[in-house]
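Student: my questions concern the predicted model and sequence given below.
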Amino acid sequence: MSEAKERHYDAIVAPVITEKSTIAAENNQHVFRVSGEATKPQIKEAVEALFDVKVRSVNTLVTKGKNKRFRGRPYKRSDVKKAVVTLEDGHTIDVTTGL
């Protein structure tokens, strides 16, 4: 695998498949878990290269980890960075096939 393609897989961790992201997919918006260090241009480049589509915009958000308890012992979930990728009209991604 080429170094450029490996870098794309480092930027995009996994697609987010939830009820909310499925509804967003109807409006050409797809949600991905991304690396915490990934920037918007890197995410755009990775999605365009891996899925062969044209990206209109990328919005990112960081979901802060919650403090939880398991069997009485406290722990903290990890922070998760997500990217909402809006595609140009006429382009689609089938995230159920996997990366």
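Tutor: Sure, I can see it. Since this is a predicted model, take the numbers as computed values, not measurements. Numbering: from 1, shown residues only.
Student: please make it C-alpha for all contacts and neighbour counts, starting now.
Tutor: OK.
Student: OK, contacts around Ala38?
Tutor: Taking C-alpha atoms under 8 Å, 6 or more residues apart in numbering, we find Ala38 in contact with Ala11.
Student: ah, wrong one, I meant Leu87
Tutor: Applying C-alpha under 8 Å, 6+ apart, the residues contacting Leu87 are Asn28, Gln29, Val53, Lys54, Val55, Arg56, Ser57.
Student: try 7 Å this time
Tutor: Asn28, Gln29, Lys54, Val55, Arg56 (C-alpha atoms under 7 Å, 6 or more residues apart in numbering).
Student: okay, now the one to match up with it:
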Amino acid sequence: MHITKVIKKPVLTEKSYLKINVDGKYTFEVNYKANKTQIKKAFETIFEVKVLKVNIIKKKPKAKKMGRFEGLTNASKRAIFTLKPGEKLELFNNE
């Protein structure tokens, strides 16, 4: 898998902003088929930082109904990156 297709987009929620300010953890949505080492390597290459730890969250699809139609929601995968102390991403820098 190519390095640019591994990381999709940042997850911008109240809880993720709290993690950035308090713990220095960043949450991104990643490709569902990517593994932990591919995700870590892609993140370090793209943002030029050192990652201390990567945690993965997989969301399975849920059954949904809309009137008489049935289907599934999309499956997704999120990665929470813990950076080494003293490192920050310029993407989230408000100064």
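Tutor: That came in fine, so what should we check first? Remember, it's a predicted structure, so these values are computed and weren't measured experimentally.
Student: hang on, the earlier thing: what about the contacts of Leu87 of the first structure, which are in strands?
Tutor: Secondary structure from DSSP state E places Gln29, Val55, Arg56 of the contacts of Leu87 of the first structure in strands.
Student: for the residues you listed, which one is nearest Lys66 of the first structure?
Tutor: Of all those, Lys66 of the first structure sits closest to Gln29, with 26.2 Å by C-alpha to C-alpha.
Student: quick one: that closest one and His8 of the first structure, what's the gap?
Tutor: Here the criterion is C-alpha to C-alpha, to the nearest Å. By it, Gln29 of the first structure lies 19 Å from His8 of the first structure.
Student: mind telling me what Lys8 of the second structure corresponds to in the first structure?
Tutor: Under the alignment by TM-score structural alignment, Lys8 of the second structure pairs with Val13 in the first structure.
Student: show me what the helix or strand where Ala4 of the first structure lies is packed up against.
Tutor: Assessed by DSSP states H and E, Ala4 of the first structure sits inside helix 3-11. Helices and strands touching helix 3-11 of the first structure, by 3 or more C-alpha pairs under 7 Å, 6 or more residues apart in numbering; DSSP states H and E, are helix 40-51.
Student: in the second structure, what residues pair with the helix it packs on?
Tutor: Residue span in the second structure matched to helix 40-51 of the first structure, by TM-score structural alignment: 36-47.
Student: now do the buried residues in that stretch.
Tutor: Under the neighbour-count criterion of 16 or more other C-alpha atoms under 10 Å, stretch 36-47 of the second structure has Ile39, Lys40, Ala42, Phe43 buried.
Student: redo the residues you listed as CSV? Include distance to Lys33 of the second structure.
Tutor: As requested, the buried residues of stretch 36-47 of the second structure are exported to CSV (distance: C-alpha to C-alpha, whole Å):
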residue, distance to Lys33 of the second structure
Ile39, 10
Lys40, 14
Ala42, 14
Phe43, 16
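Student: how much space separates the residue in the second structure sticking out farthest from the centre from Lys15 of the second structure?
Tutor: The outermost residue of the second structure relative to its centre, with distances by C-alpha atoms, centre = their mean, is Arg68 at 34.3 Å. Distance, Arg68 of the second structure to Lys15 of the second structure, by C-alpha to C-alpha: 35 Å.
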